[in-house]
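# Starting from these lines, generate the structure:
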Amino acid sequence: MKETRVYKQTGTCSIQADIYYQGPRTPVIIYIHSGALIFGTREWLPVEQIEYFTSCGFSLVNIDYRLAPETKFEWIIEDIRDAIHWVRTDATQWYDFDIKRIAVIGGSAGGYLSLLTGTMDYKPNVIVSFYGYGDILGDWYAQPSEFYCAKPLVDRANAINRIGNVEITSGTWDRFDYYVYCRQQGKWVQEVTKMDPILDEEKLKQYNPIDNITEEYPPTLFLHGNQDTDVPYKQSTIMYEKLKSMGIQTELITIEGADHVFDHHFTEPQVQLAFKQLVNFLKVHLYT
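Model (predicted):
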């Protein structure tokens, strides 16, 4: 059964999470949705994945967060930090989670935010990144995307028309045009963070997972299709190699021939195997 609660209240937003509680002392997964920090909603998490995780004995907390560009980039990061804090503190008045066994899982931008939690004061015990990225300062985001430039051009006027001036926690698909504009122009960093990749490089590095790995970084699993047209496969391999070089427990599952959002093809044998490996990774590192 699902219960929906507000995990954070701001001046303009009630930020919600769906909780699938599986009983006392169960380990908990915090799930962070995709959408380039611009669009998306917690409702995107497929039912098949919810049922799979819960049937494996995990309680699940599926969160929303405020979206860019209406919300400051730093405040989006705060929402993720506050969600982890809520699970560890306030949520325990309703749910007897095992708060010493917390995993954070996310896809794409949610994968980026998941990787960023490994650099926070309150780190999860395990991180899983589906086709996420650990380097927002790389050329893949700072230069026009060949894949998106092959699509019909979105001019700035039409892009801006897709967004508003009021903070939101759920972004519809029409906002995708704004993302396409960002990728065609190579301006995601400027548009989403309101910072310049060169002039504000040192500040941006605070939010760049690959620049903030320490020996305390949690065990991390990467899952990525090697034919990803949105987030380069290399974004997982470079994080994986960096963690491995620092002695962090990490694994990389390559989905051969797969594009972005491969996990939504849940019944495919390669994806089924990957989820079995994922759950095994969680159990190994949450219970040792």
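# all contacts plus neighbour counts: C-alpha atoms, from now on.
Fine.
# quick one, helices of the stretch 151-288 of the chain?
Assignment of helices within the stretch 151-288 of the chain using DSSP state H, counting those that start in this stretch yields the ranges 156-161, 176-185, 188-193, 201-205, 234-245, 269-286.
# Return the set of buried residues in the last one.
If you call a residue buried by 16 or more other C-alpha atoms under 10 Å, then helix 269-286 has these buried ones: 270-271, 274-275, 278, 281-283, 285-286.
# Determine which two of those are furthest apart.
With C-alpha to C-alpha as the measure, no two of those lie farther apart than 270 and 286, at 24.3 Å.
# any idea how far residue 50 is from residue 29?
As judged by C-alpha to C-alpha, to the nearest Å, residue 50 and residue 29 stand 10 Å apart.
# ditto for residue 242
25 Å.
# Who are the contact partners of residue 236?
The contact partners of residue 236, by C-alpha atoms under 8 Å, 6 or more residues apart in numbering, come to 131-134, 222-224, 252.
# Neighbour count: residue 242 and residue 29, which is higher?
Set residue 242 next to residue 29 and count neighbours by other C-alpha atoms under 10 Å: residue 29 wins out with 26 against 16.
# thought that one was touching residue 56?
No: in this structure, residue 29 is not within contact of residue 56 by C-alpha atoms under 8 Å, at 11.3 Å.
# Also this sequence, please, to line up against the first:
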Amino acid sequence: MQEIVMAYENKTAFPIKATFHRAAENRKNVSILYLHGGGMVFGTKDDLPKAYIELILENGYDLLMLDYLLAPESNLEEMITTLELTINNFTNDTYKEIGLTTPRYLLFGRSAGSFLALLAAKRKNIMRPAGLILFYGYYNLAESSFSAPAPYYLKIPKVEEAVASAIAGNTPLTYGPIQKRFALYLFARQTGNWLSLLAPKNTAVDLKKYSLSLDDLKELPPAFLAASPFDYDVPFEMSKTMAETIPSAHLYIAKNAEHDFDRNPNDIMAIEAYHRMLSWMQEKLKYESVTTNSRPARMSI
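Next comes the predicted model:
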């Protein structure tokens, strides 16, 4: 394991840390760039259980676990712009600096991380990922449940506005442990004001700009999806629609499970999802070569 800091030519960009795990055997020469969940409000890059990390490495894939900017200290435009810089940094320079021979990569996101992976994959100024791994993700911020009080979270004791306001800071942040930040997300979902946390100050989120259309989904690289029909946080229908629309997509359905059904690697469905994911990658990546990328590895930012 190696912690690195992504260095940008733009000196004003907020430095992003990453944890790199290198596969020792059976190397595929493909990196998985991981984005954590947390509603873009909380979460940390190193939240992926050790069992999954070991499984990924044993199958020959390198793993780069990325920080990203969190709301409301940063808005969605700042998040995705910085994420673009981070991905371009990896494909242009960092892959060589950490001893890799190719910048070929997949984007792996859980929940909000899936959403950010989709936004990044939609952009034209980054190297096209070889594939996407989307666990209980979403692609459309115009989903009605995102802007209304969430029934599941209303069952939890109410978070007072003063408590939530005290959590939010004034400087950019990339590290948000659930113990310190979850109350802010809970307040936002209880009040239906989650999207306002993602918006620039005194404005609203441009839902169309920060969502993917069905046509956008049709242009994405192959994707492995995993979700539960009983998800209380993100509608399962969004994963189903993505699986039906993204070319060469496969959906693993975790029956009778919760939102983040893979949080416990000892759960049979959870570990099965990762085995299915790796089998899918082995099958799909056989037909993808570095030269098939439609976007060059180096682009000016």
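# Now the TM-score, please.
Overlay of the two chains. TM-score (TM-score structural alignment, normalised by the length of structure 1): 0.89; 279 aligned residues with a C-alpha RMSD of 2.1 Å.
# which part of structure 2 lines up with stretch 54-67 of structure 1?
Residues 57-70 of structure 2 are where stretch 54-67 of structure 1 lands when matched by TM-score structural alignment.
# and the end-to-end length of that stretch?
Stretch 57-70 of structure 2 has an end-to-end distance of 28 Å (criterion: C-alpha to C-alpha).
# What residues of that stretch count as buried?
Across stretch 57-70 of structure 2, burial judged by 16+ other C-alpha under 10 Å covers 57-70.
# and those, which of them are in helices?
Judged by DSSP state H, the buried residues of stretch 57-70 of structure 2 include 57-58 as members of helices.
# re earlier: can you check which residues contact both of residue 50 and residue 29 of structure 1?
Common neighbours of residue 50 of structure 1 and residue 29 (C-alpha under 8 Å, 6+ apart) are residue 60.
# what about the spatially most central residue of structure 1, distance to residue 94 of structure 1?
The centre of structure 1 sits closest to residue 110, judged by C-alpha atoms, centre = their mean, with a distance of 1.2 Å. Note on residue 110 of structure 1: its distance to residue 94 of structure 1, by C-alpha to C-alpha, is 26 Å.
# Contacts only, for the counterpart of residue 139 of structure 1 in structure 2.
Taking TM-score structural alignment, the alignment pairs residue 139 of structure 1 with residue 144 from structure 2. By C-alpha under 8 Å, 6+ apart, residue 144 of structure 2 lies in contact with nothing.
# Please report how far residue 144 of structure 2 lies from residue 234 of structure 2.
Counting by C-alpha to C-alpha - residue 144 of structure 2 and residue 234 of structure 2 are separated by 11 Å.
# coming back round to it: alignment lookup: the residue nearest to the centre of structure 1 to structure 2.
Residue 110 of structure 1 maps onto residue 113 in structure 2, by TM-score structural alignment.
# tell me the SS of that match?
At residue 113 of structure 2 the chain is in helix, as set by DSSP: H, G, I helix; E, B strand; the rest coil.
# so it makes contact with residue 42?
No: the criterion here is C-alpha under 8 Å, and residue 113 of structure 2 misses it with residue 42 at 11.1 Å.
# mind listing the strands in structure 2 by residue range?
For structure 2, the strands defined by DSSP state E occupy 2-6, 16-21, 31-35, 62-66, 105-110, 131-135, 223-227, 250-253.
# Show me what the third one is packed up against.
Taking 3 or more C-alpha pairs under 8 Å, 6 or more residues apart in numbering; DSSP states H and E as contact, the helices and strands that strand 31-35 of structure 2 lies on are strand 62-66, strand 105-110, helix 112-122.
# now these in TSV, with distance to residue 14 of structure 2?
Below are these laid out as TSV (distance: least, C-alpha to C-alpha, whole Å):
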stretch	distance to residue 14 of structure 2
strand 62-66	13
strand 105-110	21
helix 112-122	17
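# Of those, which is nearest residue 77 of structure 2?
For residue 77 of structure 2, the closest of these is helix 112-122, at 10.6 Å, according to C-alpha to C-alpha.
# and that closest one with strand 223-227, angle?
Orientation of helix 112-122 of structure 2 against strand 223-227 (axes from the mean of the first three to the mean of the last three C-alpha atoms, to 10 degrees) gives an angle of 160 degrees.
# Could you name the helices and strands sitting against helix 112-122 of structure 2?
strand 31-35, helix 76-89, strand 105-110, strand 131-135.
# Now with 10 Å, please.
The contact analysis (3 or more C-alpha pairs under 10 Å, 6 or more residues apart in numbering; DSSP states H and E) places helix 112-122 of structure 2 against strand 31-35, helix 76-89, strand 105-110, strand 131-135, helix 214-218.
# That helix versus helix 76-89: what angle between them?
If you take the same axes, to 10 degrees, helix 112-122 of structure 2 sits at 70 degrees to helix 76-89.
# distance between helix 112-122 of structure 2 and the chain's centre?
A distance of 6 Å separates the centroid of the chain from that of helix 112-122 of structure 2, by C-alpha atoms, centre = their mean, to the nearest Å.
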